[in-house]
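# make a model of this:
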Amino acid sequence: MHACQLDIEVWHLSDEQPSEEMKMELESLGAKPKDLSDPKLVRPITLRRNAEKQFQIKAAAILNSSFKEVLYLDSDNLPAKDPTFLFDTPEYKSTGALFWPDFWKTHGENKVFDVLGIHCEDEWEQESGQMVIDKEKSWLPLQLAWYMQKHYDVYFQFLNGDKDTFKYAWKALNKPYHMSEVFVGMAGDMLGERFCGHTMLQYFPTPGEEEDDELLFVHANLLKITDKIHFIRDDGQEHPWDLAKHSSMSHSNTWIKPEFYIGPGGRACMDFTHREGEPEAVTENFDDVVPNLQSNYFKYGGIGGETRV
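From the prediction side, this is the model:
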């Protein structure tokens, strides 16, 4: 069994050097800042992509890490519980790669299928905010994912950032992986009369009923581009997570229809739709689902929405 204490590396680009104070704080938490531009690395990155989001660094961070087995997390991704048990699951042991689904499907006419020589299937895309990877078992597909991310000027024309470079690299090389069959949920608040999801919720199935699925990761993917003024309560505290929402029939279901919409004030939101008989969504109080996560997040310096002038 794996111990609950994991070593941590925080990978950054050369122009994102942490201050000495930040380095000391990271090291006090057992985390080491690591520069991707170090020429001694297996796969260094010396150039910044000409875009706000630097999706091309994920495979390099995994390949360059000092670990044989990696739990990769985006910087805006919070474990809702101790995730170390994932390294001992049969799904991980047999494949060496655990992935989680995204809200979308790749269109059947996307040229990525022709370029990589793989078949289009009725399946969800991959959401790469969290991955568990055994580098020894996955070394070759990791190299292909790195190659596609390195040549982002070509491959990101087909794919939305790095996301599916991992899944499709594994498929192209016919390497096994396990995609969690539990569909992604949402956390957020009400925007007028409609739910506005700004955070992805990722699960892992447990034996028994679907409602027993374990919430593992709270990935605040849209929260960071939302004006935090929407989340300030009367007492001055920021409270972005009021509700958690997930499908009532989420296992291996590919006909759920989530929807992205722009709400009042230009807010980016996700919600489930039920226009064509899709299964209803279950809505719960967020703080009941993951007690103390929200309060601890801000207590220890978490950043919610962005501050706009």
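# going forward, measure contacts and count neighbours with C-alpha atoms only.
Noted.
# tell me where the stretch 201-309 of the chain has strands.
214-219, 243-247, 258-262, 268-272, 281-285 (DSSP state E, counting those that start in this stretch).
# revised request: answer the last question for the stretch 51-200 of the chain.
Assigned by DSSP E, counting those that start in this stretch, the strands in the stretch 51-200 of the chain fall at 69-73, 77-79, 97-101, 126-134, 178-179, 185-191, 194-204.
# buried residues in the longest one, which are they?
So the one you mean is strand 194-204. 195-204 (16 or more other CA atoms under 10 Å).
# could you dump the strands of the stretch 51-200 of the chain to JSON lines with distance to G302?
As requested, the strands of the stretch 51-200 of the chain are arranged in JSON lines below (distance: least, CA to CA, whole Å):
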{"stretch": "strand 69-73", "distance to G302": "15"}
{"stretch": "strand 77-79", "distance to G302": "10"}
{"stretch": "strand 97-101", "distance to G302": "24"}
{"stretch": "strand 126-134", "distance to G302": "17"}
{"stretch": "strand 178-179", "distance to G302": "29"}
{"stretch": "strand 185-191", "distance to G302": "16"}
{"stretch": "strand 194-204", "distance to G302": "14"}
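# of all the ones you listed, which one is nearest F158?
strand 126-134 (14.1 Å; CA to CA).
# if I take that closest one and strand 97-101, what angle do their directions form?
Here strand 126-134 runs at an angle of 160 degrees relative to strand 97-101 (axes from the mean of the first three to the mean of the last three CA atoms, to 10 degrees).
# now the other sequence, so there's something to compare against:
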Amino acid sequence: MLRVHGILRKFRMRLHGYNITRSKISLIGALLIVILFFVTINSSSSASLSNETERQKDILQTLSGWLPGENGKGNTVPFANTGAATGNEFNNIISTTSDKEYWRMKDKAKLRLIKEAHKVQDPGEKLLKKRHEFYSNVFKVFDQGKPKIGELNQYLAEDRIYHARYVHGEQEKLVFSEDYLKGFLHLDDSQVAAMKEAHSHVVKNLPDSLPENLYSGDGIVYVAGGKFNWLTLLSIKSVRALGSELPIEVIIPTLDQYEADLCARVFPALNARCIYLPYVLGDGSRDSYVTKFKIDGYQYKALAVLVSSFENVFLLDSDNFPVHAPDFFFDSEPFKSSGLIVWPDFWKRATSPYFYNIAGIELSQTELSPLYDEGGGQYDDVISNGVPLDLKEIPLHRRKGSIPDPTSESGQLMISKKSHIRPLLLALYYNLYGPKYYYPLFSQGSDGQGDKETFLAATTVLQKPFYQVGQFLIAFGYFDSHNDFKGTGMGQFDPVEDYYSIVKRKQAGTTSTDRDRPFEERPRVFFVHANHPKLEPWGLKKDGLIYDENGSRLRMYGKGMKKRIGYDFEAAQWSNMKSLLCDLRIHVGLYENVDRDELCSEINAQLDYLKSTASSLE
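Reported below is the predicted structural model:
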């Protein structure tokens, strides 16, 4: 300000002798002050933008440092040199946007970013056009295969099949026989005929193979968007911390869920990239059959597998956390020989007998499929003698030709598009018409209704190989002050160790199962599916889920996690939260209206508690 007054004094001296009034001089002086103010502000803004650019560089350098391999770039990761993290388009846009607003870009700006990022991978967009044509042709088949009847919602009673948990040896108490399973959802002959006609058309017209070079390589795929952007970031951080070099693709379903900072800077720095679903699916083209479908919810998983660039896909839920690097799965059994790996869920299969009629599958009346022993962690072969089965006393899904018990848990899935493109497309068909037709057929209102049954159902219908992990999942959680168990997640096991464990037992001719072995000698826990509640720190605080009834902090996963997976999972995840949200202060839309300092205070407090109780772990 002293500098301004000095300039004004000199200005008045130069005006001496001219016929200019004091009021005019004051006006000119005021104008000068305004001009100097804006010059100062602009200089400050430029410095602020420069500081923000430096801050972003520091963030990117830190993120890249989390990657395995030389200079944080593994040799097998194709996205490391795309330039997406510091793309010119993104930098041009944020150069005129403030730090607090650039991640709230307008839709047009987002689309520019999406197109530029895609052109890095496919400069002439020849591959994109090739995929659009393939998808449109497939969706034409789906459109022609629309059931020409109303929604399947007629039940014989108000009761549904709830809490049908799979427990070996309990079949005698409540047999899920053909007659029993026909007692819920009801279809008349005309409905069965219409469904059968539509299903048959789709199966007959699905392509037998893929166009050449449509997909390539191995990789991890997430479905994100909204709050799942944060969970995906947290899971990716965990995957990279484990040393995984697999490329990652993050499917973003809608434009409002596309967060520019994450997609253009953060994810690419972790060798991951966003794929905007409508853009790669081609639903913007008026002549595409994709536009005929309303896509939402459970349809996203099958679509994510389809539109990803990978030939071999490891699909992970955003709230699922591998506890070991999964890279070796793709080159190992059972994936090499089966092309599809699924993991078990807690529930008995409740698929309606009508489905098998619709799919043209005649279930055996003399032969049984292997019996699943969830405690033993394996399927036990059953010798058939050709004698007709007592169908009233045999579970429908023990009969040869049926989808095997138990149900599948789709928090993780592995599939080869080369060997299983037809099952993948048929699973997508089931999901597109799922809410009105196929979900009621698969689950009849039982627990876990949704996309999870569609992959194995389609594979069974088309008689393609698959591997369902034998080791039964475990529940994670803690016991409250009343000694009641509070579940917070699920643990799934290593499919490779599971496979070789079963092979070894069969080769040795032993009848021993995992019931006879201590936990440490069984296949290792490989995934923590933290599905309820989600690892979202602010929500956990607001809902009081990290406090007991007395207001004291608690461990949501109890004291046994270190013994089960080899390290303190809970402390590791809260440490990751601190790194991402507090140390790097990465912009995440979920926390737009949350005070970051207050959020970080909560994260630090919970992390301190977890560290202070580390000695109590088993």
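# what value does the TM-score take for this pair?
Here the superposed chains carry a TM-score of 0.74, computed using TM-score structural alignment, normalised by the length of structure 1; 260 aligned residues with a CA RMSD of 3.2 Å.
# before we move on, back to that, tell me which of the buried residues of strand 194-204 of structure 1 is nearest to E9 of structure 1?
Among those, and counting by CA to CA, the member closest to E9 of structure 1 is Q202, at 22.2 Å.
# coming back round to it: can you tell me which of the strands of the stretch 51-200 of structure 1 is nearest to I303 of structure 1?
Comparing these by CA to CA, strand 77-79 comes nearest, at 11.6 Å.
# Provide the aligned range in structure 2 for that closest one.
Using TM-score structural alignment, the residues of structure 2 aligned to strand 77-79 of structure 1 are 320-322.
# now render the strands of the stretch 201-309 of structure 1 as TSV, adding mean neighbour count and distance to V42 of structure 1.
What follows is the strands of the stretch 201-309 of structure 1, written out as TSV (neighbours: other CA atoms under 10 Å; distance: least, CA to CA, whole Å):
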stretch	mean neighbour count	distance to V42 of structure 1
strand 214-219	20	29
strand 243-247	23	40
strand 258-262	14	38
strand 268-272	21	38
strand 281-285	15	45
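# and those: which comes nearest F99 of structure 1?
strand 214-219 (12.2 Å).
# in structure 2, what range does that closest one match?
Strand 214-219 of structure 1 maps onto residues 524-529 of structure 2, going by TM-score structural alignment.
# same check on stretch 124-131 of structure 1?
Residue span in structure 2 matched to stretch 124-131 of structure 1, by TM-score structural alignment: 406-413.
# and for stretch 270-280 of structure 1?
So stretch 270-280 of structure 1 sits over no part of structure 2, by TM-score structural alignment.
# mind listing the helices for the stretch 201-309 of structure 1?
Using DSSP state H, counting those that start in this stretch, the helices of the stretch 201-309 of structure 1 run over residues 286-289, 293-299.
# centroid-nearest residue for structure 2?
D317 (2.8 Å; CA atoms, centre = their mean).
# and R55 of structure 2, what element?
If you go by DSSP states H and E, R55 of structure 2 is part of helix 22-65.
# pull the distance from that helix to the chain's centre.
Its chain's average C-alpha position is 42 Å from that of helix 22-65 of structure 2, according to CA atoms, centre = their mean, to the nearest Å.
# after that helix comes which helix or strand?
helix 88-94.
# could you give the residue range in structure 1 aligned to that next one?
When structure 1 is aligned by TM-score structural alignment, helix 88-94 of structure 2 has no counterpart there.
# now do the buried residues in that helix.
Buried positions in helix 88-94 of structure 2, judged by neighbour count with 16+ other CA under 10 Å: 89-90, 94.
# so which of these comes closest to L15 of structure 2?
Taking the buried residues of helix 88-94 of structure 2 together and measuring to L15 of structure 2 by CA to CA, the closest member is I94, at 44.2 Å.
# re earlier: what's the closest non-adjacent residue to the residue nearest to the centre of structure 2?
Leaving aside its sequence neighbours, D317 of structure 2 sits nearest to G411 (CA to CA, 6 or more residues apart in numbering; 5.0 Å).
# next one: L73 of structure 1
Per CA to CA, 6+ apart, closest to L73 of structure 1 is Q130, 4.7 Å.
# in contact with that neighbour, which residues are there?
71-74, 77, 99-100, 217 (CA atoms under 8 Å, 6 or more residues apart in numbering).
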